[in-house]
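In: Sequence plus predicted model, see below.
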Amino acid sequence: MHHAYNGMAATDLQGVVWRKSGRSNSQGACVEFAKLPSGGVAVRNSRFPDGPALIYTSAEVEAMLLGAKDGEFDHLVAD
């Protein structure tokens, strides 16, 4: 696999396993995550699996997940 970078085609991330939440809906409104060999995490839009991937460090993903668990982003989806 080539060096992973933001905006690269998700299809170029060969050998990774993409996963999405079991809470994803049937309309395809979900994102998928893949652990990279470098330790980073790739994120892609499930509706466009060949499209660009965003690449984050494991520390960045950990901070986002902890913030989500603490409710820091609830205002983004609350009515």
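Out: Great, that's in hand. Small disclaimer: the values here were computed from a predicted structure and weren't measured. Numbers count the residues shown, from 1 in each chain.
In: C-alpha only now, for contacts and for neighbours.
Out: Will do.
In: what about the spatially most central residue of the chain, which SS state?
Out: By CA atoms, centre = their mean, the chain has its centre lying nearest to Val43, at 2.4 Å. Secondary structure, DSSP: H, G, I helix; E, B strand; the rest coil: Val43 is strand.
In: this is the other structure I want to compare:
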Amino acid sequence: MSDLNWQKSSYSSESANCLYLAAGPDRSIKLRESDEPDVVITTTPGGLRALLCGIKEGEFDHLTR
């Protein structure tokens, strides 16, 4: 996984709690968190799109309260 080009959101600070994304060679999307960089979640572009749309629509706001 070290050969992936991990990208962090410009909204993330330099501290912990950062989410990183990378495109896999098989068109998959890889996600990891700065606190656990060896734990990687794999999804599809459509799965990531659905997650981002849900976040933008506020579907998960109740989890942050």
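Out: On my side now, so go ahead. Because the structure is predicted, anything quoted here is derived from the model rather than measured.
In: I'd like to know how many residues surround the corresponding residue of the second structure for Val77 of the first structure.
Out: When the second structure is aligned by TM-score structural alignment, Val77 of the first structure is paired with Thr64. Applying other CA atoms under 10 Å, we find 5 residues neighbouring Thr64 of the second structure.
In: And Thr64 of the second structure, how far from Gly58 of the second structure?
Out: Thr64 of the second structure is 11 Å from Gly58 of the second structure, where distance means CA to CA, to the nearest Å.
In: quick one: what's aligned to the residue nearest to the centre of the first structure in the second structure?
Out: Checking TM-score structural alignment: Val43 of the first structure goes with Leu31.
In: now swap in Gly22 of the first structure and tell me
Out: So, by TM-score structural alignment, Gly22 of the first structure is matched to Ser10.
In: burial count for that match?
Out: For Ser10 of the second structure, the count of nearby residues is 8 (other CA under 10 Å).
In: which residues in the second structure form strands?
Out: 7-8, 19-23, 29-33, 36-43 (DSSP state E).
In: Could you dump those strands into TSV with distance to Ala50 of the second structure added?
Out: Shown next, in TSV, are the strands of the second structure (distance: least, CA to CA, whole Å):
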stretch	distance to Ala50 of the second structure
strand 7-8	19
strand 19-23	15
strand 29-33	13
strand 36-43	11
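In: My guess is the match of Val43 of the first structure contacts Asp38. True?
Out: No. Using CA atoms under 8 Å, Leu31 of the second structure makes no contact with Asp38, being 10.4 Å away.
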